[in-house]
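Student: model the structure of this input:
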Amino acid sequence: MTTELNYMISKQLHALIADEPNLIAILSNASALINEQFDDINWAGFYLWDEEQDELVLGPFQGKVACVRIKNGSGVCGTAFNEERTIIVPDVHLFPGHIACDAASQSEIVVPLVKNGKKIGVLDIDAPVKDRFSEKDKEVLEELAAVLLQAII
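Tutor: Okay, the predicted model is just below:
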């Protein structure tokens, strides 16, 4: 992904969420934007933290039907959330405890959403090809997550 495209996605996200207070609306447009702008992906969306249930719950997304609840520390999403770090998985079949919601998914990237020490959830993106996500993708998605975090809560 080029620097120019990175800038354009960030600028588009800012425009989409400007002055919008509703979390669901913000995350819905963010998942649609990611789905439109990233090649070779088959799922883009969010899991939001349910503190009472100690699990992540499906939020706005683009793609096939998905797992609804993920226990803290389970799979790629639960691990990234628990460890508060972005995880790139080149081959999901080699990730211990991977949760297969879509058999077509071959690689994955998960970016935790944490604001002022408060865990909010994760941004999860799957791809139908192995080795889809690069360090540059990680930078872009972490920047988009930062834009989102400025607008929410």
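
Student: going by C-alpha atoms from here, please, whenever you check contacts or count neighbours.
Tutor: Will do.

Student: and the residue minimising distance to the centre of the chain, what element?
Tutor: Centroid-nearest residue in the chain, with CA atoms, centre = their mean: residue 123, separated by 1.6 Å. Using DSSP states H and E, residue 123 sits in strand 118-127.

Student: beyond that strand, next helix or strand please.
Tutor: Heading C-terminal from strand 118-127 (DSSP H and E), you reach helix 135-151.

Student: now that next one: buried residues?
Tutor: 137, 138, 140, 141, 142, 143, 144, 145, 147, 148, 151 (16 or more other CA atoms under 10 Å).

Student: turn those into TSV, including distance to residue 7.
Tutor: Output for those, formatted as TSV (distance: CA to CA, whole Å):
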residue	distance to residue 7
137	13
138	14
140	9
141	12
142	13
143	10
144	10
145	14
147	12
148	15
151	18
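
Student: this structure: strands as residue ranges?
Tutor: Assigned by DSSP state E, the chain shows strands spanning 43-50, 55-63, 69-71, 87-89, 107-115, 118-127.

Student: got the angle between the second one and strand 43-50?
Tutor: Right, the one you point to is strand 55-63. Going by axes from the mean of the first three to the mean of the last three CA atoms, to 10 degrees, strand 55-63 is angled at 160 degrees with respect to strand 43-50.

Student: also this sequence, please, to line up against the first:
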Amino acid sequence: MIKVDVMKKMSEEEKYKYMLILTEGQLSSEKDFIANLSNISAIINAAIDRCNWVGFYLYKEGELVLGPFQGLPACNRIAIGKGVCGTAIEENKVLRVGDVEKFPGHIACDSASRSEIVVPIVKNHSIIGVLDIDSPELNRFTELEEAYLIKVVEKIKKYI
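Tutor: Here you go, the predicted model:
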């Protein structure tokens, strides 16, 4: 059983370090990719406050397709180069967007979302997908969170 309730008493960085420990534990104890992404989205959702959507889009047949997530129903498919997720994959870089309404071509899956961070998952030049997190707050995501989310993705890539 994954214990996330202990994070309530932790500092922000302690939560992110614990998030990495839980992610490693999940990945090392389970082989199924979808089961892992499902629990990792729940782990991230528990560790990072003030988010309204945490999940994955997976690369299939030339586009990003909705994968495991926590939050309201979302867009099923995103074209490469479209929205924050598709742009992050096209440019193969983390995108931390403080105001999604100012992002050209933003795709509004949840009208409450105001900021977003997307971390591409690419291994050996092969696109796997993206980790996508939304918040109803402007400028929600910090450099510290970005650094730890990159570490989460690195752990995922290690087990692919």
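
Student: closest one to residue 23 of the first structure among the strands of the first structure?
Tutor: Closest approach to residue 23 of the first structure among those (CA to CA): strand 55-63, 9.6 Å.

Student: for the aligned residue in the second structure for the residue nearest to the centre of the first structure, which non-adjacent residue is closest in space?
Tutor: Counting by TM-score structural alignment, residue 123 of the first structure corresponds to residue 131 in the second structure. Once flanking residues are discounted, residue 131 of the second structure sits nearest to residue 56: 4.7 Å by CA to CA, 6 or more residues apart in numbering.

Student: how about that neighbour, what's its partner in the first structure?
Tutor: If you follow residue 56 of the second structure across to the first structure using TM-score structural alignment, you land on residue 46.

Student: show me what contacts residue 84 of the first structure?
Tutor: Residue 84 of the first structure sits next to 112, 113, 114 when contact means CA atoms under 8 Å, 6 or more residues apart in numbering.

Student: again with residue 70 of the first structure
Tutor: With CA under 8 Å, 6+ apart, residue 70 of the first structure has these contacts: 55, 56, 57, 77, 78.

Student: and the second one, how many neighbours?
Tutor: Residue neighbour count, defined by other CA atoms under 10 Å, stands at 25 for residue 56 of the first structure.

Student: identify the residues contacting the nearest residue to it once chain neighbours are set aside.
Tutor: With sequence-adjacent residues excluded and distances taken as CA to CA, 6+ apart, residue 56 of the first structure is closest to residue 49, at 4.5 Å. Contact analysis of residue 49 of the first structure by CA under 8 Å, 6+ apart lists 55, 56, 57, 119, 120, 121.

Student: check the gap between the match of residue 56 of the second structure and residue 16 of the first structure for me.
Tutor: 17 Å (CA to CA, to the nearest Å).

Student: the more surrounded of these two?
Tutor: Using other CA under 10 Å, the more surrounded residue of residue 46 of the first structure and residue 16 is residue 46, with 28 against 15.

Student: does the match of residue 123 of the first structure really touch residue 121, like I thought?
Tutor: Yes - between residue 131 of the second structure and residue 121 there is a contact under CA atoms under 8 Å: 7.2 Å.

Student: list the residues that contact both of the two?
Tutor: Taking CA under 8 Å, 6+ apart as the criterion, residue 131 of the second structure and residue 121 both touch residue 153.

Student: residue 52 of the first structure: neighbouring residues, count only.
Tutor: 6.

Student: residue 18 of the second structure too?
Tutor: 17.

Student: what's it aligned with over in the first structure?
Tutor: Per TM-score structural alignment, residue 18 of the second structure is aligned with residue 8.

Student: please apply the same query to residue 65 of the second structure.
Tutor: In the first structure, residue 65 of the second structure lands on residue 57 (TM-score structural alignment).

Student: how about that match: what's its closest non-neighbour residue?
Tutor: In space, residue 57 of the first structure is closest to residue 69, 4.7 Å off (CA to CA, 6+ apart).

Student: hmm, residue 50 and that neighbour touching each other?
Tutor: No - applying CA under 8 Å, one finds residue 69 of the first structure not in contact with residue 50, separated by 9.4 Å.
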